[in-house]
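Chemist: After the sequence you'll find the predicted model.
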Amino acid sequence: MTLFSKIIAGEIPSYKIAEDDRFFAFLDIFPATPGHVLVVPKTEVDRLFDLPAEYLNGLLTFAQPIAKAIQQAFPCDRVNILTLGFEVPHAHVHLIPMNGMADADILASKKKAEPEELAAAQQKITSYL
């Protein structure tokens, strides 16, 4: 069972943003920028493009209202979607508020957020959903 599957199952606490029968979205505790959200399919597949077609087709539809909520909660030029997938062997995408190319270097800017920062970000984002 991957770390993300444990988060989805509630075995590891998270700052949940949204959930449906196929996907789970939660705050990255090492955000590149405030409001950084991970969107994870509930099916445990390592590589994004190995997901069943119905998951690939539904991923952006699920992520769209979350990205719009992030944009409102953390005003930025755009919310971008990044896929890396090397840290956890479970397909996922990053929704990151960005104001320029420098924000795309998410590994350089990641630092562990404080619980109160995460709780405040969770409340801000979910208030727009």
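Modeler: Thanks, I have the structure now.
Chemist: From here on, just use CA atoms for contacts and neighbour counts.
Modeler: Fine.
Chemist: Which parts of the protein are strands?
Modeler: Secondary structure of the chain (DSSP state E): strands at 16-19, 23-27, 37-41, 78-82, 93-98.
Chemist: tell me what the second one is packed against?
Modeler: Read that as strand 23-27. Packed against strand 23-27 by the contact rule (3 or more C-alpha pairs under 8 Å, 6 or more residues apart in numbering; DSSP states H and E) you find strand 16-19, strand 37-41.
Chemist: In addition, the following structure is provided for comparison:
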Amino acid sequence: MTIFSKIIAGQIPSFKIAENEKFFAFLDISPLREGHTLVIPKTEVDNLFDLSDDYLSELLVFARPIAKAIEKAFHCNRCGIEVIGLDVPHAHVHLIPINSANDLNFTQHKPKASDEQLKKVQELILQHL
């Protein structure tokens, strides 16, 4: 069971942004930028492109209103999307408010956010969702 499956099951706390029967979105606890959100399928699949066509397209449809809420909640040019998938063997996409391509640079230091910071970010996104 991956750490993401444990988050979905409620065994590990998270700052949930959205959920339905197939997907779960929550804040990254070590964000590249304030508002950095992870979107994951509830099915445990390592590689995003191993998801079925329907599941893959539904993931993007699920992520769209979250991305739009992130764009409204934070000063940015747009919400960027990144797929890396090396740290956790569970398919996921990163939604990050960006002003330049460098804002998606995962080689940058990612400090752990405090629960207070994450709660504030969660509330901001949820106000626009």
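Modeler: Nice, thanks for sending it over. Just so you know, these numbers come straight off a predicted model, no measurement behind them.
Chemist: Pipe the helices and strands packed on strand 23-27 of the first structure into CSV and attach mean neighbour count per row.
Modeler: Shown next, in CSV, are these (neighbours: other C-alpha atoms under 10 Å):
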stretch, mean neighbour count
strand 16-19, 18
strand 37-41, 26
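Chemist: Would you convert the ones you listed into TSV that also reports distance to residue 73 of the first structure?
Modeler: Output for these, formatted as TSV (distance: least, C-alpha to C-alpha, whole Å):
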stretch	distance to residue 73 of the first structure
strand 16-19	12
strand 37-41	12
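Chemist: out of those, nearest to residue 97 of the first structure?
Modeler: For those, the distance to residue 97 of the first structure is smallest for strand 37-41, at 9.1 Å, taking C-alpha to C-alpha.
Chemist: so where in the second structure does that closest one end up aligned?
Modeler: Per TM-score structural alignment, the counterpart of strand 37-41 of the first structure in the second structure is residues 37-41.
Chemist: average distance between that stretch and the first structure?
Modeler: Superposed on the first structure, stretch 37-41 of the second structure shows a mean distance of 0.2 Å to its aligned residues (mean C-alpha distance after the TM-score superposition for the first structure).
Chemist: Which residues outside that stretch are in contact with it?
Modeler: Stretch 37-41 of the second structure is touched from outside by 4, 22-28, 31, 59, 63, 90-96, with contacts defined as C-alpha atoms under 8 Å, 6 or more residues apart in numbering.
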